[in-house]
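*Asks:* fold the following and give me the result.
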Amino acid sequence: MKLRNDVTLRKVGNEHIIVEPSQGMVDLSTVFTLNDTAAFLWKELDGREFDNDTVVDLLIDNYEVEREVAEKDAAALLQHFRGQGLIVD
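*Replies:* A predicted model of the protein is given here:
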């Protein structure tokens, strides 16, 4: 799977946001806000193929987290991204 390539993560103030493009303009009715960890993962995964294990490994390598917790967190994040249409398979 990959992240959509037509959306871009931006930092506005202290917030990390992804805005849906709409016919050459920004559609502010669809804004996704990410916490610092989700934004880090987005940056690491952007432009590359990945799977659940990739996200788990990134969490374990960069945060003090047990594998079981990382697996649950990765699954929840990917489910959220998928539910928002931010992932293409």
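*Asks:* can we go C-alpha only for contacts and neighbour counts from here?
*Replies:* Will do.
*Asks:* most centrally placed residue in this protein?
*Replies:* In the chain, the centroid-proximal residue (C-alpha atoms, centre = their mean) is W42; its distance is 3.8 Å.
*Asks:* quick one more, to check against the first:
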Amino acid sequence: MADDDEPVQHCRLDTGVDIPNALEAAGIEYLDVDDTRTIVIYQSAILMVTATEGDASAAQAFDVALWEPPVEDADRDPVDLLTTFIDDIVATVNGSRR
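*Replies:* Below you'll find the model as predicted:
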């Protein structure tokens, strides 16, 4: 789980998404942790994606927490990074946010 200091964004989708398949389709590196959590390397940042409704293979909603900022751009706005990540995943699965 993310500490209180770590930026977190929530995403709710109209349909379930298979998070690992979406990450693969987007060419994003990841490591499954368990049925709900996935560690992601995105633009050299380390993120934790946690399914909050369903599991990682059929998530209706998920949280994304920034664990480590991007190596090449440590001063990048964390909210912008998380928003861009969510937008990329939603676009990859041709989904829409609720």
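*Asks:* care to give me the TM-score?
*Replies:* TM-score for the superposed chains, counting by TM-score structural alignment, normalised by the length of the first structure: 0.42, backed by 63 aligned residues with a C-alpha RMSD of 3.7 Å.
*Asks:* just to revisit the earlier point, can you tell me what sits against whatever helix or strand the residue nearest to the centre of the first structure lives in?
*Replies:* In this structure, W42 of the first structure sits in helix 36-45 according to DSSP states H and E. Helix 36-45 of the first structure is contacted by residues 2-3, 9, 16, 55, 58, 77 when judged by C-alpha atoms under 8 Å, 6 or more residues apart in numbering.
*Asks:* what's the first helix or strand after it?
*Replies:* Next along the chain after helix 36-45 of the first structure, with elements defined by DSSP H and E, is helix 52-62.
*Asks:* which strands or helices does that next one pack on?
*Replies:* Judged by 3 or more C-alpha pairs under 8 Å, 6 or more residues apart in numbering; DSSP states H and E, helix 52-62 of the first structure is in contact with helix 67-83.
*Asks:* which of the residues in the helix it packs on are buried?
*Replies:* 70-71, 73-75, 77-78, 81 (16 or more other C-alpha atoms under 10 Å).
*Asks:* return the member of those residues nearest to L28 of the first structure.
*Replies:* Taking C-alpha to C-alpha as the measure, L28 of the first structure lies nearest F81 of these, at 18.0 Å.
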